[in-house]
Each structure stands twice: as structure tokens, then as C-alpha cells.
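S.K.: turn this into a structure:
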Amino acid sequence: MARLEPAHPMWPQVKETLRRCAEDRESIIHEVFQTSTAHGKKLLNKIFNGGAPPEHLASQDFVLRLQKAAMFCRWTCVSVSPEVFGQMVEDEDRSHPEASTLFFIWSAVEDLIISAWLEKIQEQQPSHVSLHFDGIRVDQAAVGSSVEAFCVECASHIKSRTGFDVSLRPKSHQTFLEGIRVGSASRDAESIEPATLTDEGNCILCALHRLGHTDAAGKMLGDTDSEAAVYFRRRRHRTYLQVVEATQVTLTPWMSSTEFAHMPLEGNFLIHLTKNNKPHCVGLRADTPGNFIVMDGNATFTIQNRLFWNAFAAAIDSRHVVFFQVWEDPAAWPNLPGSIARLEKTEVERLLELQACAGDDSSRDIDDDNNREFEQDNEAVTHVGDVLLRKLSEEIDAVAADRRTPRPDASGRARCPLCPFRSWSRHNACRVLVHIRKHHTSTKQYSASGTKQIKLVLALHDQDKLEGMPAACNYLRRSADMIRDTVRPPLSSTRNSIDKKIRLVFTQDGPEYWNLEATISAGLRRSRNLYYNLGFAQKIFQKTILNNAKEQDTLHALNLCPLQFFPTMTAMKAEISNRACSLFPSHSKDWWPLIEDIFSSPHVRQLGDQLIAECVQHKEMRCLSIDATMRCCMPLLGQARIKASPIERAEVITVRGRTNAVVVMRAAQAEDSDTAAYLLAETLPAAALGQIMYVSVDNPSRKYFSTLKSLCPNLQGMSLDTVHLAMTCEYGSARRRTGATKALRRVLAKFAAVDTAVGPEAFGKIFSGGKAKHLTAEEERFRRHVEDRSMRQHDAQRLLNELDDEKPIYTRLEWIQLIAAVANVFRDDMTRLCPGPNKRVWQLLLGATSPERSEWYLNNLRIRHSLHARALPLLPVGTTSNESLHAEINRWFKETQMMHQATLEMKLEILRLGKLLSHNRALYHTTSCQMTHAEVLARATRQCLWTEGEWAAWCSELEDGEGAKMKAHLPFHEARETQKSIVRGCRKRPASAPSARSTVRRTPHTLERQDSFKRGGRRSCH
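M.R.: Here you go, the predicted structure:
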């Protein structure tokens, strides 16, 4: 401002005010504002920038002068930079344009100073420089041994460059405890007995000891058998809640706030703060006027109140500091200072759960493997099981604390509120509390009924968490009520453990526990050890079909179950409102047997047979296309390498009908004629085989035709797929279309054209293999043009220009001419090497013009002209419909990493059923409006497959007298187990071999659970 040389009469007074702010800031903060340095600096900036001062300072003389000086500076900057002010006025987002103008002038000056400062720093060639809002961070090597001297040099350089006097100093970052150490007037040390109070993790007890609670602290220190003592030995820290329960000392938490600086604190406090980057506790005695006494271990610090609050306000951990007032008498709680609002009960509980573990400066490292699993600094590890155990313990304590004799229920029995069925006569009602104390113990995880109630407790807890609800203290009671509601008839009231008497049953409403006796007579199926009813079976059937046999999506859409089994499970879980959805198994190995049982049921097989019969009725089998794909088989365990011979590799063979119906989708070891014939004979009925007249493949031969002819008596012709040639040529251009392949596709498209003016005899007899008619001289001449590209460019280009896609190729000569034209117009593309066949493009085209392959290509035209015109619109071109299906299959299996062959076979059966059902409903039962494949499937599978009687009859097959139901026969599951054992044997490694386990990268969805909770009889550590 002085550099601007204001001529206003107010300037001398404003200048003096600004000088005091720059040179006498500490006295203004402490004498005028009467607050800490950190808070006072923020207050000065706020008032200078136009902010309203606190009410108790609004009438202070200096504050008024500072407000006037700020206004003077703002309007001086406006007069100096009217163009900037004009832009600020036009900006609707700026409510105070004069303050914005001052900010821009101020920022320009700061930028000028920092530029000069950086100039000086760069002379030292620092390895690190970063700009911060309040200074510059630079590496120590560039500064030298004396930071203060370097700051003086920088200030002198800035003065010489800019003319501004700048005061620079090293930035310090202190914790609250470090600030207390620095600001203390005296520091004393005294011996403490016992010395173990200063060990790591005993800081809370040490602070209580120093505040006068020696007996209470010593008693807890000497305890070695309680739950808190075991907790301390394993984790090397204590919580304030544990100390309160063990010492009976009352602690009232106060959250840290700047309001503390204006309060007359009195009494004894525990301060929760940071030491050596660990949570720590120190004692505070506030009974000396003007001073506070802070006790950290055996050290005692005496510090002025003002310096204490200055250290608090400037501390980097001030937001995490909590004060616990130590009360001799709990009745004194209501006498809290009025400026601090009382915390809610839940907030008090959370603050008392804070942990303190830092010891003295020479804290020792704990080398204990058991402690590592309870590491608290690792965000990838969660201990939710321990929290749940604590909630269960609190629930037990709450029930046991009510010493009133339980009242009998409507049946006249006194019931344990935490057990599903345990009860006593009204004369023995007092035994309820005895039972709770004796059987609901930590060794049983507080459940006297067994592990199945514990599993339900976990399910209820997980559902509460997923809905954003806090963990409750009523899980045992709620789980007991749920079991009591679903187990009919009720179990004996004299037994504690009920695990062997109940079974988990999957219903359309979610998982429920049923009486074992009820499962024998009820309409339930048993797949291994999973029981399910009619409603659940229908849901699984529908969701699995809709999610393309992906089990996890089906489970989640239910909120539950497996085909890649994850989509199926996802779909199921989303529909079920039962709070016990976590009882559903999460691994696909538990779901595949259930899915196999459903899809191998007589009604599902009958549905598949009906769909095939419907296709036969509409002459779907008259024209078939056969092709194979291998990519979806790569995740198979035991699959050969991609470069292995075709005989060694497993493939999926697909067969589609005249209107694209998927009639066969099976895994096979090869794609030869014998395999194709075997799959057709095994899958299709005799009526379908007798209907087959024409077949399109990508590897026709005389053997292939004769093999199928022996199976299909009415087979008349076989054609070569026209699209494979273009696809193979595109291998040489990384599967991208080039000018040559685009022209080639136009030529090949003529094999799908139909000339209604001529019949099939115009194209000659259907070729069935063997030796084809020799090439004529003219055909040989044009074929040589393919090999040596010697055709005249003009003639070749003319042939392509006159190409009519809507007219067929009438003669073999015309076909060879067009191929020669493509080869000569696009000569540069002909030398590309195509991986796979490992041939040049011209070699592929030359092979396509051989007599036999030319005849197989012309068979496409002979077959199309043999069919009725109404059958042509839906007739696919060659095996293009199979290629489209293969792309779908590969998408379905894209995320599958590993699977067994039995799993693949079952998935393919389900996928075929879904495709066939959608095809038949859309084509043979047309609706008033078009619908997508997914919508057709969703609505076609809505109707239940089984009637009540049919379901009961199917379930009765598993009845075994009065005993439990027999397990369903599952051939796919048995085959899968056999394949697993083979794979396990191949993968077995020597015991001395190093572990090949890779590092697990954790995400919020894959946190490691480490706690003492036993799930299914085993402690969690995954």
C-alpha cells in the first residue's frame, strides 16, 4: 500500500493499523482477541477480507480500525485498477467486487515475491521444489545447515528484486503433545511403581495412576485372566471402555473445540492425542490457577493456559484430540459447562471405544505372530467378527442384568428369549437366568442352540450392514424368533442344541430352517444337502435361463444363487426380501448340483423335446448349418494348447435350423463327419433326422456327405459356407476389412442371390463329392490369372464395376472370372500372409477356384433355387448364423477363467434350451408387437413348469420310508468330481516345492476378515 502512495487523509491511520498487524501481531492476538495464535491469524485474515468479527470483539477499538483499514485498501485497489473492478462488477458470481479486486492486487504482489524467491532457490539447484499456499517446500540439501540463515538470504534477495520487506521462517508441524513439550515452563520426571505402567499399551492406566487412581489402575494392571487382559496381551493396547468397566472410574468425553480456549477448565482429565504416530493418552490436572499440569508417563509438564491452547490450536492432530473428564462422583455429570453440548449416548459409546497404545519414547516392537493378525493400521483387514461378538455379549449382559423372573408365555412356560425353543414350566421360571449364565457363554459364541442359529445371526448382521443400519444388540433374540416361526412342528423344549433336528430349506421367499421331520413329508427336493421347494425351483429355472447360465447373476437377482453362476445368483438375490439371504451358499460348487437337478427333471427335458417336435412340425430341420468354435473351451481344465492338433482340442459344435433355431449345442473332441453324425443322432429324434435335406458346412467332403447320408435318408445336398473364405483372408489384415475383402464379400454374396426366372436345373446337378468336372481351357486361363495376377487391369476393373449383387453366379466360369478380377485389382493385398492356414491370400483364392470347391460353392445356389420362395427370407447364408451364435457363446464365457468339462456340457444344454424356447415362441406364436430375445424369454418362463401334483410325484421319488430324503442322482456332478480328482492329481506339487501363491490385491469388496468369530465351526482368516 505504501508503494501506491495514497494521498487520502486517512492513510496515516490506516498505515499504522497495517504496521501493527505486520509487526505486533502476537500482542494483538493475545491482548485484543485473547485467543490462540493459530485462531488469531485466521481471525485477522477474516476481518481484513470483509468477514464479520465475533460479537464479543465487534466493539473493540482495534477491530473497528482494522475494518476501516480494510475498506480503505479495497477502494484504493479499485481506484488503481478500475478495469479489473469493472470486470468484477459484471461477474454475477461475485457479490463483493471491491473485495475481489483487492484479492487480485494482493495475489499479483504474492506472485512477484514468490518469483523472486524461486530465483534465489534455483541458484542452489534443488532436487525438489513445490509451491504451497503459505510458502515453498524445498529439499534440505539446497537449504544448507542453517535454515534461518537461508531464510535471511532469501528475504534480502526478495528486497533487492522487488523492494518488499518480507519475513521468512521455517514452517513447523507439531502435534499437540510436542507443542506442550515446547511451551512448558518446567519438566520434571519421577519414578512410577510398578514400572510396567510405562510399557506400550498401558498409557491410560498410567495417566489414571498419575491423577490419583492408583488402586484402580494397579488392580487392572494385575489382572491376567479377564477378557480385557487377554485382549491386551494379543493387541498391546486398551480401550477407554475397558478401563471404565475394570476400574469403575467415570469418564465423560468432550470433543475438542476452539471453545475450550474460553472455558475455565477445572478438575482432572485424560487427553486422547497422538504420539509417535500412534494413539496415546496423557493426564491433565487443571486445578492450578493460570497453569495446566500435563503428565505423560513419568514426565510432568507445567504450561500456561494460554500456551496450552495455542499448542492445541496449532497442532496437526487437533481434530483428533478428545478430552475425557475424570469424575469422582457420577452424579456430577449434569454439571457440565453450558457452552459444550451433551453428546448422545451412542456418541459417548463410540468415543469410549477409542484405543490408546503408545508407550514411552523407547517403545518396543512386538514380535508376535498372533498380534499381526490384529493390525489396526491396515485398511485391507477388517475385524467385523469381533465387533459382532461384542454386540452378542452386550445382548447377553442386558438380558442377564434384568433379574426379574421371566413371565410365562401363553402356553404357560417361561421361555429363554435367546433360544428358539428352550423353556421351563412356570414353577421353574427362575432357571431361565441360570441357563443364560451357564450356556450363553463366549466359548459357544453366546448361542446355546448351535451353529445354525449363529449362521442366521451372521445373515441378519450382514443384511443390517448392507442397508446402512448400525449393528444392533438383538441378533440372538431376532434369530430365535425367526427359527421359531419357520420350524414346524416345534422342537422339544428340553434340548439346547438343535442343529441335528433342523434343515436349511430354500423357498421362493428365501432360506428358512425347517423341522427335519417336516422335510420328509413335504414337497421338497434334495440335491446333495440342499433342500428346495417348488417356488424356488421355478425361480432358479427362470433366472438361469434369463442370465445365460451365469450362476452369480442369477443369485444376485434373487439375492441368491450359480451358470457363470454369478449372474444367476445376482438376479435371485435382488428379488428376495428375506433378511437371511446370506444363508445362501456363495460358491458355485454348491449350486451346480441344484441346477443340474432342476434342468435334468422330466418336465424340463419334456419341454426341450416339445420344442424340437415343434420345430420338426414346421420343417425347421429341412436345412441345417453345422460349425464349431473352440474359444469358449479354452478355460476347460485339461484343454490342449491352441496350437495343438484338432484331434487333441475340445470344441463346441453348433447346429442351426432353417430359421436359425439352435437344435444342437454340444461339446465334442473334433469337428469331423463322424462326430457331427454322432451328435445329430444322439440329440435329434428320428423324425427330425428324416426331415434333413440340405446341410451347409465349412469343410464339405464326399466322406462327410456319405456319413450324414447314412443317418439322414432324405439328405440331397451339402454346400460350402461362403463367408469363411472372406474371413480367412482377413486374418492377413488383423481381421480388418480391406478393399480386397470387401470386393470378395460382394462376389460371395451372389451365392445367396435368387433368380426367380430359373430353376435349380439351370445351375447343374447338386455336387455330392468325388471327382468334379474338369476345368475348361477358358476356366484354366482365368484361374492362372489368380496365380500370376496377369489379367489386364482394365478388364478386371470392368468386371467388378459391372458386378450385380442381386443376381446369382450362373456358371463356374463366371465365378473364376470374378475371383481373378479381385486378385488383379487388389494385387498388393494378395501377398498378405494369413495366420491359421499359413497361406498367402492369392493361394486361398486359387484353392477356392478348384473344381471341387467351386462345385461346393455352387451348391448354395442349387439348394436355394430348390426351396420355396417363402422359405428364403429366414434362411441363413451358409454358416453365418453359427458364427453369430459363436460370438454370443464367447461373450457368455468371456469372464470364465476355469471350468470342468461337465460344467461346460451342462451350461450348453441350458443355453440351447433358452435359445430354442425364445425362437419357437417368437416365430410360431407371434405377438402383436416385436419383442427382444430377453423379453420373450422372461415372459415365456413366467408360467410354472410343474403343477402341485406333478411336483409332489417327482419329490416322492426321493422318499426312503420314514427316514430322511435320499439325494437326487446327479450324473454331471459325479463326472465333475471325477474330473476334479484328475486335475488335482496333475496339479499336485512336491511338499518341498515353493508356494506359487500370488499376492492378493485387496479392494473394498475383498477385504480380509481377521477375527475370532467361528463361522461354520472355523475361525475366520480369509
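
S.K.: drop to CA atoms for contacts and neighbour counts, all remaining ones
M.R.: OK.

S.K.: point me to the helix or strand that includes Gln930.
M.R.: Assessed by DSSP states H and E, Gln930 sits outside every helix and strand.

S.K.: brain fart, Phe292
M.R.: Per DSSP H and E: Phe292 is located in strand 291-296.

S.K.: after that strand, next one along is what?
M.R.: Downstream of strand 291-296, the first helix or strand assigned by DSSP H and E is strand 299-304.

S.K.: so what does that next one touch, helix or strand wise?
M.R.: Other elements packing on strand 299-304 under the criterion 3 or more Cα pairs under 8 Å, 6 or more residues apart in numbering; DSSP states H and E are helix 176-183, strand 186-189, strand 291-296.

S.K.: is Glu888 in a helix, a strand, or coil?
M.R.: Under the three-state scheme (DSSP: H, G, I helix; E, B strand; the rest coil), Glu888 adopts helix.

S.K.: burial count for it?
M.R.: By the criterion of other Cα atoms under 10 Å, Glu888 has 13 neighbours.

S.K.: report the contact partners of it.
M.R.: For Glu888, no contacting residues are found, by Cα atoms under 8 Å, 6 or more residues apart in numbering.

S.K.: and this one, so I can compare the two:
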Amino acid sequence: MQTMLSTTRLYEGSETFFTLAGFAELLLREVLIYNGKMKSVMQRIAIQVASQGCEIANLLPVNGKSWWPMVEDVFASPAVQALRYVLLAELETHTEYTSISIDATLRICLSILGQSAKKDTASAYSAGDSVKRVLSVKGRTGAVLAMIPMSATTSEVVTKALSDNMSVIAKQQVKFVFCDNASPKLLTHLSTIFPVLETLALDPVHLPIVYEYSTWRKRTPGSIFLRTIMAKFNKRDNTRTANSWGPFYCGDSTDKLDKAESIMRQKILDRSMSSTRATTIQNALKGDQPWYTRIDYIESLAALVALYPSEVTRIAPGPNKQVYRILWSAAAFDRIEWMFNNMRIRHSMAASECTLLPSGTASNEALHAELNRCFRSTQSIHQSTIRLKLQILCFAKLVSHTSAMYRPTIKQMASSHVLARSLVCPVWTTESWREWCDELSAHRHMNKADLPLKSRRVQEIAKVKQHMLKRPASNSTGSAKASKLPGLLKKKRTAFTRQRKGKLLRQGQHVCK
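M.R.: From the prediction side, this is the model:
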């Protein structure tokens, strides 16, 4: 009996338990490979268990909510957490945190239960307890360092989120931060947690993305020209140093554009550059070289406006401004200098360090697109569940990236293939499994596993339910009428939902379902 107890994990409020480390290994692998999609995971595990002729297949939960406590326990286990710390330490050893890029996404938070996308007063949660954004943090070579749920995108909230999710060693490495909202305020707040932080850099890819909002996210000749213009901020000239562009810009508001630059910027707003001059500038543009002066960059934007008048007069959804006015704003002194920091950063780093350096927050945007695909079929989800799924996705990215970066295969492979090969080695040994299970074993019985997210989910369910009862629609008589229907009419029986008599005894009685 004691041997059985020492190899078993039991969960409060559920009859779910597992007694073999092999089952936990199987659950860990399937959850990572299928990005936490429990419907796919349940089917895969059912196949694996049934193919072994094991009758435990009849005891597997058929509802995803019964699997999440097991998933939480597995990913919070000492063995998995130790592996996570090893992977993060490996990134710290290779100075992955020297340069980080941060960006926030909104879409996956829209399906969280109890939250209103329009007003905080219509939510079950307060403004500080809501999850309105997910902050993604990527490193110098594109490693996913963190995916953090946040209540807002203010400098204070972002700083606290980064401080809580990065180690002391990691924070001491950060010198440069790429973002799409660089400001002196954000730089000041981040400097309080990053002691060697030198500057911020504005994402050069964000402007073409906003441009393409007006064309329903389709590439046009104008957007291709703009992408060529902005790509020059990521180029490196081996004959130049960072001093060629002056010191890092940190938000000094005393400097302004000179007279020639101001005149050229006005041509963006007036759209007054001649088409002949604009064509000459476009043909002479060298996409493999960085920008050397501000006026050359402003002149190229003026040429874009002159060459594609039908495109730049469209209104871009989101900013709700005409495209040429957005380009005019991008030619402001502070915006230009924040973007010129991209070239200053790349020329202050060694050439080997820039090989895999992402372009601004472009890698974050790619990660957000992947997250949107993972959550596309999710209609509703609780805060605790989305936190757990983000931990799972981040851990999977860590495993695949470190394997591909520091233990490369003979031929190139997709990230999913590298992840699958990396999960071959077992996480638990017999001894580590017994030690983990012994934490819950007591005299002749098992204690319940401590699952903070599960407890939090119970509270969230109660809070959302209470909030729904306050709505006027909850007082309608439709639900009351449905409750008075005969029992036979409440549920349509099929071949899969027929009543059956279980083989297990519960409190001395057979139970029909």
C-alpha cells in the first residue's frame, strides 16, 4: 500500500490520478507537441493507453477541465522546473539577454470570461485584476524568454512584469530594448531594473504594417517601397562604427530638425515633390546599406508619397488617419532618432552577435500570429487557464530553441520537429519520481496536490457566475421554463450518451451515467 501511495498523485475535487511516471512523461510530451490543445491531447493519450491493452483507458477523463489539474501539476513539478531553469541558465551563459525585444498582443485576451472589451465597469474583474494584454519577450537570437499576461501597457506595468519574470543575472545583461512605443518615460522605468541599459530602439517594421492596414494587409508597390526604406535601419556597414551616427538617443527634447530637414518633411504633408525627382530617389536607393543622414530618410518618405498618391490618401484603420499623415508623423525628430538607434545598436555590437538579431519587434509579431492560431478555436477561457497555456507554449519554445541553437542537427528542421526530438529523453528518474510523490504521501492516505492555478480557477468560475447573475438577462423566464421540462426531454440520447452502469463502486453503489 505504501509503495502504491508513494507513486501516486491525487487531485482535490477530482477522481483523477496517475500512478506511473510514464504517464506523466506521455502527458508532458503530448501537451508540448500539441500546444496545450486538450482535445488533441486526450485523443492521443487514449490511443497510446488503449494500444497497450491497459484498462486505465476507461478511467481517463473525457472533459478538458479534468485534465488541467494534472497538466498544472506536471509542469509545476520540480523536475520540469529544474529543466526550465537549466534552459534559461544556458541562455544567460550565451548572453541572450544583451538585447531584448518586447511587444504586447490583444487578440487572445478577448475570449477571457468575465472581461469586457469595451468598459471595465462591465467586467467581473477590476482594472488591475484584468488580463488585457500578453507581453512577449524575445532575446538576441530570437529565443522566447517570457509571455506575460498584463492588465495594461503602461510603463509601470511593463516594468513590473519584466522584473517579476527575469532573473537577477538576466536583468544585469540587458543593454538594448527594441519596442514599438519608445519614450523617455519607458526608458527611465526600465533603467530601474536593468542596471546597464543604454537605450531603446523603435521598431522599423511597425510603420509598414500600419501602412498595409489601409490595403487590407495586402502588399502594394507603395508598401514594398516603404519596406525597403525601413529595412535600411537593420543594415550594417562594416566600415563604420556606432560613433558615425552620434551618441544613443535617450529622448532629449531640446534637439530639433534643421531647416533643410523641416522643409523636406513638409513635402510629405504637402505631397509636393515632383514625380521625376521621386523616381530618381527610388532608383538610387541602396537597400543593402544603412541610412547615414536624417534628410536622406525624410526625402525617401517624400518620394514615396509623391509616387503613390492613390495609396497614401487612404485612411488606415486603427490610427484612423490618412497614410501620408502617418508618414509625416514618422518623420518627426524623436521618431527618427529612436529608429536611428537601431543602427547605433547594431554597430556597437560584434558582427557575430548581429547574425540572428531580429528586426525590431518583427519576431514578436510572428510569435503573436502563432499565438492567435493556437487560440483561434477558443471561444471562452479563464484567466488561470490562459496563464497555464502561456507557460506551456513558452516552455516548448525554450526547449526547441536551445536545442536548435546549441545542439544543432545535421540538417535543418522545423521547430516542431526539433521539439519532438528533444522530448525523447525522460524528465523523471525512478528516484526523482518517488521523491516527488513522497511529498504528498502520509500514513495510510494521500494528501491533495497543491495547485494554485486550479484554486484560482475555482474562484474565477464563482466570480464570473456571480457577475452573470447580476445582468438583467439572467432574470428571464426562459431558464425557469426549461428547468420544469420532464427529465426525458432535457437531454437527447445518442449512441455515445446512452445511460450505462459503471463497473466501479462509488460509496457502495453502482452509478449510471
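
S.K.: want to throw the helices and strands packed on strand 299-304 of structure 1 into a markdown table with distance to Ala613 of structure 1 and mean neighbour count?
M.R.: Compiled in a markdown table, these are given as follows (distance: least, Cα to Cα, whole Å; neighbours: other Cα atoms under 10 Å):
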| stretch | distance to Ala613 of structure 1 | mean neighbour count |
| --- | --- | --- |
| helix 176-183 | 83 | 19 |
| strand 186-189 | 96 | 12 |
| strand 291-296 | 88 | 23 |
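
S.K.: which parts of the stretch 151-300 of structure 2 are helices?
M.R.: With DSSP state H, counting those that start in this stretch applied, the stretch 151-300 of structure 2 shows helices at 155-164, 168-171, 184-191, 206-213, 221-231, 259-270, 275-284, 294-307, listed in chain order.

S.K.: still on that earlier bit, possible to save the helices and strands packed on strand 299-304 of structure 1 as JSON lines with distance to Phe269 of structure 1?
M.R.: Shown next, in JSON lines, are those (distance: least, Cα to Cα, whole Å):
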{"stretch": "helix 176-183", "distance to Phe269 of structure 1": "15"}
{"stretch": "strand 186-189", "distance to Phe269 of structure 1": "19"}
{"stretch": "strand 291-296", "distance to Phe269 of structure 1": "9"}
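
S.K.: so which of those is nearest Ser768 of structure 1?
M.R.: Set against Ser768 of structure 1 and scored by Cα to Cα, those come closest in helix 176-183, at 93.9 Å.

S.K.: equivalent range in structure 2 for that closest one?
M.R.: Aligned by TM-score structural alignment, helix 176-183 of structure 1 corresponds to no residues of structure 2.

S.K.: ok, stretch 215-234 of structure 1 next?
M.R.: Using TM-score structural alignment, stretch 215-234 of structure 1 finds no match anywhere in structure 2.

S.K.: just stretch 246-257 of structure 1 next, same as before
M.R.: Across structure 2, nothing matches stretch 246-257 of structure 1 (TM-score structural alignment).

S.K.: Phe17 of structure 2 maps to what in structure 1?
M.R.: Correspondence of Phe17 of structure 2 to structure 1, assessed by TM-score structural alignment: Tyr531.

S.K.: ranges for the strands of structure 2?
M.R.: 9-10, 17-18, 99-105, 133-138, 144-150, 176-179, 199-202, 315-316, 321-322, 441-442, 445-446, 501-506, 509-512 (DSSP state E).

S.K.: of all the ones you listed, which one is nearest Leu398 of structure 2?
M.R.: With Cα to Cα as the criterion, Leu398 of structure 2 lies closest to strand 144-150 of those, at 6.4 Å.

S.K.: how big is the offset of that closest one relative to structure 1?
M.R.: Once the two models are superposed, strand 144-150 of structure 2 sits on average 0.8 Å from its counterpart in structure 1 (mean Cα distance after the TM-score superposition for structure 1).

S.K.: of all the residues in that strand, which ones are buried?
M.R.: Within strand 144-150 of structure 2, the residues scored as buried using 16 or more other Cα atoms under 10 Å are Val144, Leu145, Ala146, Met147, Ile148, Pro149, Met150.

S.K.: what residue in structure 1 is paired with Glu92 of structure 2?
M.R.: Using TM-score structural alignment, Glu92 of structure 2 lines up with Val616 in structure 1.

S.K.: number of nearby residues for its match?
M.R.: Other residues within reach of Val616 of structure 1 by the criterion other Cα under 10 Å amount to 21.

S.K.: got a list of what it touches?
M.R.: Val616 of structure 1 touches Ala687, Ala688, Gln691, counting by Cα under 8 Å, 6+ apart.
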